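J.: With the sequence up front, the predicted model follows.
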Amino acid sequence: MTEAVREAAVKLRDAGVPPEALALFIPERRKLLIRRKATMQPLGEVWRLGTLLVGTDPSAPALFVAGRATRSAVRPYPGNQSVSREERRDIAAASLHGGYPEGTAVNFDALPVPLDEPSFTGLAPDLPLGVVGGELRVRWRAGAPLDGAQTLAAYLAERVELLAHPPTQDM
């Protein structure tokens, strides 16, 4: 599995596909009377391949299950919007506070996937990854059946091809 992840990273880098940021979200907190704004702590860069994220360093292959994503943005004054919209604005502002330029795509809440085969059996059933017949398979959404799901290598190869060479529409 490590080789498939390494190969995906090399192909994406060679194709010039721009990576996205990977960060750890640190919520707003108070220490005594001092309020600390929510922020994003940079963890590196990744490529988003559907439900998975692939690290950019081929010498140390890394695979993550995608969590949430945002684009860094200035926090406007609160409006009369839904609570969830205000939370999304706060998260976008946290990425800006973490040092990301405005408009940068930032992935956070990603779960690292161990690439050693003995750990595959301990994968949670609510992840988009699962083991069938000793092979790691990727389902299109968490909870879907693993019957007919692609192997990790096939999934990565297909998604890398789509990202490196997007289909064009001939008019």
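T.: Everything's here; your move. Just so we're clear, the structure is a prediction, and the values are computed from it rather than from any experiment. Numbering: from 1, shown residues only.

J.: can we go C-alpha only for contacts and neighbour counts from here?
T.: Will do.

J.: Can you check which strand is longest in the protein?
T.: Scanning the chain for the longest strand, with DSSP state E as the assignment, gives strand 39-49.

J.: contacts for the next helix or strand after it?
T.: Following strand 39-49 in sequence order, the next helix or strand is strand 52-55 (DSSP states H and E). Defining contact as Cα atoms under 8 Å, 6 or more residues apart in numbering, one finds that strand 52-55 is touched by 5, 8-9, 44-48, 61-66.

J.: Second structure for comparison follows:
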Amino acid sequence: MMDAGASTLIAAARTRLAGSPRVRLGELVESRRVFGIGRAPRIVPVGEAWHLGVLLIGDEQVFATGEVLRARHDAIRGFTAQSQRERSDRAAAAHRGGFAEGETVHVGWRELDLSAVAAAAASDPLLIVAGVPHVRWNTAGGTRPLADYLDEQLALR
């Protein structure tokens, strides 16, 4: 029996996910200056997808996850680390962009090319290993068959 391609496996996952809750995808929008006065940047909603580990599966596309935020009101916070301040700023930008307080927002995601994977090229984190679609599920480079990964992620829902 021949292994199913990445597109087939993703399509089967979509079928299994039908009716399940989705997360919203956001994109950073830098506001234009009007009369020399700039507005704070916003993260605006641009779509929805099912979150399965390192993948975000939309109705038509598949994305690699980026940063996950919780939208919240802009407030003065006493963080000592610059990275915490920047993350707080992005969470406030999501709230300004229309996400509800506490809502999960995915930003920095990138669209994957399933046709490249079908042609035995990689569209990180998806790749072909010995003719079988795999997913790179951690930063250390660990891979596993996409079918097994999707089954495990769907079982956790």
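T.: Perfect, I can see it now. Since we're looking at a predicted model, the values are computed, not measured.

J.: before we move on, the earlier item: quick check: buried residues in the longest strand of structure 1?
T.: For strand 39-49 of structure 1, burial by neighbour count (16 or more other Cα atoms under 10 Å) applies to T39, M40, Q41, P42, E45, V46, W47, R48, L49.

J.: Quick one: map the fifth one onto structure 2.
T.: Under the alignment defined by TM-score structural alignment, E45 of structure 1 is paired with E48 of structure 2.

J.: Go ahead and confirm L43 of structure 1 touches A23.
T.: Yes - shown here, L43 of structure 1 and A23 form a contact pair, counting by Cα atoms under 8 Å, at 4.9 Å.

J.: Can you show me the helices along structure 2?
T.: Under the criterion DSSP state H, helices of structure 2 are mapped to 6-17, 82-96, 114-118, 146-155.

J.: Now do the same contact list for the residue positioned nearest the centre of structure 1.
T.: In structure 1, the centroid-proximal residue (Cα atoms, centre = their mean) is A66; its distance is 3.5 Å. Applying Cα under 8 Å, 6+ apart, we find A66 of structure 1 in contact with R48, G50, T51, L52, L53, N107, F108, D109, A110, L111.

J.: returning to that earlier point: which one of the buried residues of strand 39-49 of structure 1 is nearest S82 of structure 1?
T.: Set against S82 of structure 1, the nearest of the buried residues of strand 39-49 of structure 1 by Cα to Cα is T39 (21.6 Å).

J.: what sits up against stretch 108-121 of structure 1?
T.: Stretch 108-121 of structure 1 is contacted from outside by 1-2, 22-25, 62-69, 130-131, 136, using Cα under 8 Å, 6+ apart.
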